[in-house]
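Colleague: this one's structure only:
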């Protein structure tokens, strides 16, 4: 039996809700522009309405799991958005707990650039490659790396946060709260 997955991509310019299946096929995609002052409650409302709409378009009655990716710092083990440079008011947001409560299915959280790195390994040019670095250059700057066939997360799980390396100590303020990050200067 085919499994259906609901995915949410929360980036700097758009929020997407996608229905896919375990064969890697995308069945529907609903997009809305990211609103910087959305906040936790309204973001959850967007997730619920966009997820329902994506299911309707895909003609899917039930989903088996949910994956959420966010630009910014996430604590994937505890399902928490630590901070998001794109939507204010999401600090320490227990998004997985809230989404699981609503949809009633297992939910995972990942950084958007790390999720893209994993997808590249499974579906893209990184397939079958043990060592590679993946860069994202979009609203933000990020990436990830596979070393010896395993995703490298680093000591604090932020190995791919290239955009938040401080390159100018007295530089402009960054969305992460520090000064002089590559992302704030670029």
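Modeller: That came through, no problem. All figures in this text were calculated on a predicted structure; none of them were measured in a lab. Residues are numbered from 1 along each chain as shown.
Colleague: drop to CA atoms for contacts and neighbour counts, all remaining ones
Modeller: Fine.
Colleague: quick one, what contacts residue 39?
Modeller: Residue 39 sits next to 87, 88, 89, 90 when contact means CA atoms under 8 Å, 6 or more residues apart in numbering.
Colleague: Structure two is appended below for comparative analysis:
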């Protein structure tokens, strides 16, 4: 089965053509589209000479079966107030599936872990992406967790722990102290810029030219917050496995410090297995494609 899968993130939009379960073509664009039509025009060009059975869309934000509503209103405003599924099916004449990007990524990683017999068919897996924002996806009893309004799994906007470096402004979710506002890649970039007086991104914290001690402190602020998030959800859900993804989360220094922080909690229960995302940047698109393929086969 051939699927066109789109992953709409806060910074980048990934378009893939997935044939027989493998990505065979891709394009990446900045997520700065002024209108929904601007995005679908690019999709139409990508699809022009390709046959496909459906379009799967993974997106940040509150994703229902019909629409996408950004919870962080500073990004992805072009998707608001659009009946996305209806518009895509009208324009392309193919079935369309919508799913939150982190939920899709969780399902892709779960499906891969299941194939390698690393989780039980009815296992529980948490996916955490640390990138522009902090997204969470859950697979519970072998099924991706979704909800009618699309709010499920937005754990990145839970309140975090008291932090050494506090943000200069509230997150658009309404909280100053949510995990995303304290620990995301965008948050780390803002904090680094404020502390140094230079415009910086989270990527530059991992550069050897950046002040090593300040880099360590900022990265550990993030890993401490994410470790708290993982611990809270593990105590609530009894997780078998936690997969970390995102452009910040998969960095060696970040992932290793996160594992140290989780181990240092010294809970009287076994911690979940910690893994880095296998599919990395393709996780969301791949999970959405797997879900749509299952829907079409059993539909």
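Modeller: Ah, there it is. These numbers come from a predicted model, not from an experiment.
Colleague: Weed out the non-buried ones from the contacts of residue 39 of structure 1.
Modeller: 87, 89, 90 (16 or more other CA atoms under 10 Å).
Colleague: In a helix, the second one, correct?
Modeller: Spelled out, that is residue 89 of structure 1. No. With DSSP: H, G, I helix; E, B strand; the rest coil as the criterion, residue 89 of structure 1 is coil rather than part of a helix.
Colleague: how close does it sit to residue 41 of structure 1?
Modeller: 10 Å (CA to CA, to the nearest Å).
Colleague: so how far is residue 130 of structure 1 from the residue most central in space within structure 1?
Modeller: In structure 1, the residue lying closest to the centroid (CA atoms, centre = their mean) is residue 69, at 1.7 Å. Using CA to CA, we find residue 69 of structure 1 at a distance of 23 Å from residue 130 of structure 1.
Colleague: Then residue 41 of structure 1?
Modeller: Relative to residue 130 of structure 1, and taking CA to CA, residue 41 of structure 1 is found at 41 Å.
Colleague: ok, those two, which is more surrounded?
Modeller: residue 130 (14 against 11; other CA atoms under 10 Å).
Colleague: and the more buried one, which of the three is it?
Modeller: Under the three-state scheme (three-state DSSP), residue 130 of structure 1 adopts coil.
Colleague: Quick check: nearest residue in space to it, chain neighbours excluded?
Modeller: residue 149 (4.1 Å; CA to CA, 6 or more residues apart in numbering).
Colleague: Next: residue 30 of structure 2.
Modeller: Closest residue to residue 30 of structure 2 apart from its sequence neighbours, by CA to CA, 6+ apart: residue 12 at 4.4 Å.
Colleague: re earlier: between the buried ones among the contacts of residue 39 of structure 1, which sits nearest residue 175 of structure 1?
Modeller: Nearest to residue 175 of structure 1, judged by CA to CA, of those is residue 87 at 9.7 Å.
Colleague: what's the counterpart of the closest one in structure 2?
Modeller: Under the alignment (TM-score structural alignment), residue 87 of structure 1 pairs with residue 76 of structure 2.
Colleague: residue contacts, that match?
Modeller: The contact partners of residue 76 of structure 2, by CA under 8 Å, 6+ apart, come to 9, 10, 31, 32, 70.
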